[in-house]
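K.L.:
Could you look at this predicted model? Sequence included:
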Amino acid sequence: MDKIDAMQAFAAVVQEGSFSKAAERLKLSPQLVSKYVSQLESHLQTRLLNRTTRRVSTTEAGLAYFERCQQVLIDIEEMENSLGALHQQASGTLRISAPMSFGMHHLSKALVDFQKQCPLVEVDLQLTDRKVDIVEDGIDIALRIGELKSSSLIAKKIAPIRLVICASPDYLKSNGTPNNPRDLTDHCFLRYSYTDSSTSFSQFNLKASEIKFKSHFVANNGDVLVNAAVQGGGITIQPTFITGKPISKGKLTTILEEYEPAPLGLYVVYAHRHHLASKVRCFIDFISDYFGSPPYWDQY
């Protein structure tokens, strides 16, 4: 078994959602793609895909392997592309989409530093929390925060995103400090509009109906919610790339730390291309290690 061929076949099936579409993309027969995946499962001694007559889906092990597998294939492709284009200087307009708050806090310096390395690249940054269609909207690179999901796009994880539960000291003094999730009842919740209560508190193993919040303040921007928390508006769950400075200055206090949500990921996402433009490849290489491990905003 050629392990690289098998990994490419498996990744294509996950990205395309079927053996036939994967085979079409790879210019192979569906039978050969199925054979590669079966050989990979035998080699790993675990089932990676659930197959039915109508659909193909990843198992838990398959999703975990897909993330690592895709990263390996990305590294191989980037290495080959860089060797084949050492003589090409990155140029042109690079269109980047990124989340609003993350872009405002952490992309200005990063993009200035990138242009110092690639002075012929013009940057067109578009900040939105809306999930853009990369191909349809003409985006070269999207920075996205969340959990990796199967898709036809390439997603490379570049940093962990830690979430904390926090409120201002004045709010906690007036309303009490929750010691367990059930103590959240009758507190004010500052909620990000792209999530709901059941999603936000699923890590507590509680149904949304079991937490009776006194009030909700909903906004589609994390900075607004963090500022509201600093002003004593209630409890919020927000990433440390926004809350880090207020926490370090004593304006916010973390609570329920033993119930802290699982970290999300910051991904650089781009359309599947065998021959990346130099400007795209250079930005991926630049941003991959830029924020550090752990990222600098978690070193408060």
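P.N.:
Looks like it arrived, so ask away. Everything numeric here is computed off the predicted structure, so don't read it as measured data.
K.L.:
alpha carbons only for contacts and neighbour counts from here, please
P.N.:
Will do.
K.L.:
buried ones in whichever strand or helix holds T199?
P.N.:
Assigned by DSSP states H and E, T199 belongs to helix 197-200. By neighbour count on 16 or more other C-alpha atoms under 10 Å, the buried set for helix 197-200 is S197, S198.
K.L.:
which other residues reach it?
P.N.:
R191, L206, K207, A208, I237 (C-alpha atoms under 8 Å, 6 or more residues apart in numbering).
K.L.:
Which members of those are classed as buried?
P.N.:
Buried positions within those, assessed by neighbour count (16+ other C-alpha under 10 Å), are R191, I237.
K.L.:
does H216 sit in a helix or strand, and which one?
P.N.:
Assigned by DSSP H and E, H216 falls in strand 215-219.
K.L.:
Got another one to weigh against that:
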Amino acid sequence: MSKLKQMTVFMYVVKLGSITKAAEQLDVSKSVVSQHLKQLESELAVTLLKRTTRKQSLTSAGEHFYQQCCTMHELAEQAWQDAQKLQLTPQGLIKITAPHALMDHLVLPALHEVFHVYPDVELELISHDGRSDLMQEGIDIAIRVGESKMSNLKQKRIGDFRDVLCGSVETINNHQTDIAALKLADNTNTNTDAGKQVNSLAKIPYVANHWQEKSIHHRFSSKKSRSNKLSTPRFELNFKTHHKANTLPTCLSMLEQGFGVGIIPDFIFAKHNNALAELLPEHQLDKVNVYALHAYQAAVPISVTMAIEAIAKRLG
């Protein structure tokens, strides 16, 4: 570090023509400038500058060294400006990971909306339902469902969604009797009857996403009571996985074709509600929180900030 400082001091002395002017430019004393020059020539064992009380001139070695010092200074200034530019205009590579359910329907549209006018931005997207190591894999942003316990990461809640338990219109119509009976039991608080209908509905074949277990537990509350959470009646539907798909599109297709019932996020269900119907349209599952995580501790790149804000807006 001291070498670079000495080279900078030497460059300013030559460029400005005197130790006094260099000291003023660098906002240090003349003695400090003189000391740096002395140490520089001593360490190099070369005379760079011939000086008298009124005049200074470069030696041949000094002329060559001065040109290299100017090049070093220009590179340093350019590096500084380029780094600052990254905080003003998004550019470069952004590596983002998100669950399969969120990538195509949420993250991709948000990123296109915000970055399609910035051609210098490069996206590397990874659909992954697991928990990637952001530092080891060089990931800038991870979009995750549920809060992370990683203390070395910055995380921000950016919104929420609800899963919808649904199936094909034909599948749901085939169970309208049980659904109507459950609705009646719910309205009359007949717990025994409600329990019978819940057990009946739970016999419908269940189409599970690959991350779900063999035993499926869904807890519902009435949409009518959502304004008063303390008094919201709740019940559970417990299923056994009958079919399983390793991707969300496959799971969605199986639901549409009548293989059974399963859950998909509400923002995806809204796009397929002509082919799909809710099993329990007057009840709802709990909200699922979505978080954005990154490993930046100080200044966050503007591209990362813009991406997170765009995804949050889309989710909202």
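P.N.:
Done, it's in. Remember, it's a predicted structure, so these values are computed and weren't measured experimentally.
K.L.:
overall similarity of the pair, as a TM-score.
P.N.:
The TM-score (TM-score structural alignment, normalised by the length of structure 1) is 0.59; 202 aligned residues with a C-alpha RMSD of 2.8 Å.
K.L.:
The next helix-or-strand element following the strand holding H216 of structure 1 aligns to what range in structure 2?
P.N.:
Following strand 215-219 of structure 1 in sequence order, the next helix or strand is helix 222-230 (DSSP H and E). Taking TM-score structural alignment as the measure, structure 2 aligns residues 248-256 with helix 222-230 of structure 1.
K.L.:
once aligned to structure 1, how far is that stretch on average?
P.N.:
Its matched residues in structure 1 lie on average 1.5 Å from stretch 248-256 of structure 2 after superposition (mean C-alpha distance after the TM-score superposition for structure 1).
K.L.:
Please identify the buried residues of that stretch?
P.N.:
Buried, per 16+ other C-alpha under 10 Å, within stretch 248-256 of structure 2: L248, C251, L252, M254, L255, E256.
K.L.:
Can you tell me which of these is closest to P301 of structure 2?
P.N.:
L248 (31.6 Å; C-alpha to C-alpha).
K.L.:
And the closest residue to the closest one other than its chain neighbours, which helix or strand is it part of?
P.N.:
Excluding the flanking residues, the one nearest L248 of structure 2 by C-alpha to C-alpha, 6 or more residues apart in numbering is A101, at 6.1 Å. Element membership of A101 of structure 2, judged by DSSP H and E, is helix 100-102.
K.L.:
Quick check: buried residues in whichever helix or strand comes after that helix?
P.N.:
Per DSSP H and E, the first helix or strand lying C-terminal to helix 100-102 of structure 2 is helix 108-115. Within helix 108-115 of structure 2, the residues that qualify as buried are A110, L111, F115, counting by 16+ other C-alpha under 10 Å.
K.L.:
where do the helices sit along the stretch 51-200 of structure 2?
P.N.:
With helices called from DSSP state H, counting those that start in this stretch, the stretch 51-200 of structure 2 shows them at 60-85, 100-102, 108-115, 134-137, 169-173, 176-188, 191-201.
K.L.:
Go through the fifth one and flag the buried ones.
P.N.:
Going back to what we said before, that points to helix 169-173 of structure 2. Within helix 169-173 of structure 2, the residues scored as buried using 16+ other C-alpha under 10 Å are V169, T171, I172.
K.L.:
what's the answer for the longest one, then?
P.N.:
Under the neighbour-count criterion of 16+ other C-alpha under 10 Å, helix 60-85 of structure 2 has G62, F65, Y66, C69, C70, M72, H73 buried.
K.L.:
got it, and the shortest one?
P.N.:
Neighbour counts using 16+ other C-alpha under 10 Å place H100, A101, L102 of helix 100-102 of structure 2 among the buried residues.
K.L.:
Ok, the last one next?
P.N.:
Counting neighbours by 16+ other C-alpha under 10 Å, one finds that the buried residues in helix 191-201 of structure 2 are A194, G195, Q197, V198, L201.
K.L.:
want to throw the residues you listed into CSV with distance to K5 of structure 2?
P.N.:
As requested, the buried residues of helix 191-201 of structure 2 are exported to CSV (distance: C-alpha to C-alpha, whole Å):
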residue, distance to K5 of structure 2
A194, 80
G195, 79
Q197, 80
V198, 77
L201, 77
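K.L.:
on that earlier part again, tabulate the buried residues of helix 108-115 of structure 2 (CSV), appending distance to T8 of structure 2.
P.N.:
Below are these laid out as CSV (distance: C-alpha to C-alpha, whole Å):
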residue, distance to T8 of structure 2
A110, 46
L111, 43
F115, 39
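K.L.:
Good, wrapping up.
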